[in-house]
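Colleague: need a 3D model of the sequence below.
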Amino acid sequence: MARIRCHYTDCVFLDEGYCSAAAVEIDPDTGCATYSPTDAAAKDAWDEEEELDEWEEEELDEDEEETWDEEEDEF
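Modeller: I've put the predicted structure just below:
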């Protein structure tokens, strides 16, 4: 049986650096279609997504402040 070395660190099929899935599907464009993140990794990804939303909101607020500052300078 072939052993497939896996570079994902958070896959449920990862076993000492090798894939332990019964069957593996590889897509040349997207990579491993068998990859399935662990529950902890999925929660971390959600937290990162929420954090990105917060950063985007802060950037929008800063842009609005800059617009107001520019308008005040004109007077």
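
Colleague: C-alpha only now, for contacts and for neighbours.
Modeller: Fine.

Colleague: report the separation between the nearest residue in space to V12 that is not next to it in sequence and L14.
Modeller: Leaving aside its chain neighbours, V12 sits nearest to T38 (5.2 Å; criterion: CA to CA, 6 or more residues apart in numbering). Per CA to CA, to the nearest Å, T38 is found 10 Å from L14.

Colleague: so what's the nearest residue to S36 once chain neighbours are set aside up against?
Modeller: Using CA to CA, 6+ apart and skipping residues adjacent in sequence, the residue nearest S36 is C11, 5.3 Å away. Shown in contact with C11 (CA atoms under 8 Å, 6 or more residues apart in numbering): 35-38.

Colleague: Proceed likewise with the subsequent sequence, for comparison:
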Amino acid sequence: MPRIRCHYTDCIFLDEGYCSAAAVEIDPDTGCATYSPVDGPAAEAEWEEEEEELEEWEEEETDEEDLWADDEEDEF
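Modeller: Modelled structure (predicted):
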């Protein structure tokens, strides 16, 4: 049986990154017609955790860019 990798993070059929639905319908214009969002705070909490991780990465990138800028100024 083929496995379908799913990029939705809040679908009720999501099982370790793969779709567990018995049948999947894909619409080329709108995407997965089988998608059903999970109701409840668990999905929202997971989304908030991902947003926090992204913010941390952005802060780290900004810090690294500042270091590069300092190095370039020292060279001249």
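
Colleague: quick one: TM-score?
Modeller: Once superposed, the chains reach a TM-score of 0.53 (TM-score structural alignment, normalised by the length of structure 1), with 61 aligned residues with a CA RMSD of 3.1 Å.

Colleague: that older thread, list the contacts of the residue nearest to V12 of structure 1.
Modeller: Going by CA under 8 Å, 6+ apart, T38 of structure 1 touches 10-12.

Colleague: let's have these in a markdown table, adding secondary structure and distance to E65 of structure 1.
Modeller: Shown next, in a markdown table, are these (DSSP: H, G, I helix; E, B strand; the rest coil; distance: CA to CA, whole Å):
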| residue | secondary structure | distance to E65 of structure 1 |
| --- | --- | --- |
| D10 | coil | 41 |
| C11 | strand | 43 |
| V12 | coil | 46 |
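
Colleague: tell me the one of those residues nearest E59 of structure 1?
Modeller: Using CA to CA, the shortest approach to E59 of structure 1 within these belongs to D10, at 31.0 Å.

Colleague: so which helix or strand takes in the residue nearest the centre of structure 1?
Modeller: Taking CA atoms, centre = their mean, the centroid of structure 1 lies closest to A45, which sits 5.5 Å from it. Per DSSP states H and E: A45 of structure 1 is located in helix 39-74.

Colleague: what comes up buried for that helix?
Modeller: Under the neighbour-count criterion of 16 or more other CA atoms under 10 Å, helix 39-74 of structure 1 has nothing buried.

Colleague: how distant is it from the center of its chain?
Modeller: Here the centre of helix 39-74 of structure 1 is set off from its chain's centre by 17 Å, with CA atoms, centre = their mean, to the nearest Å.
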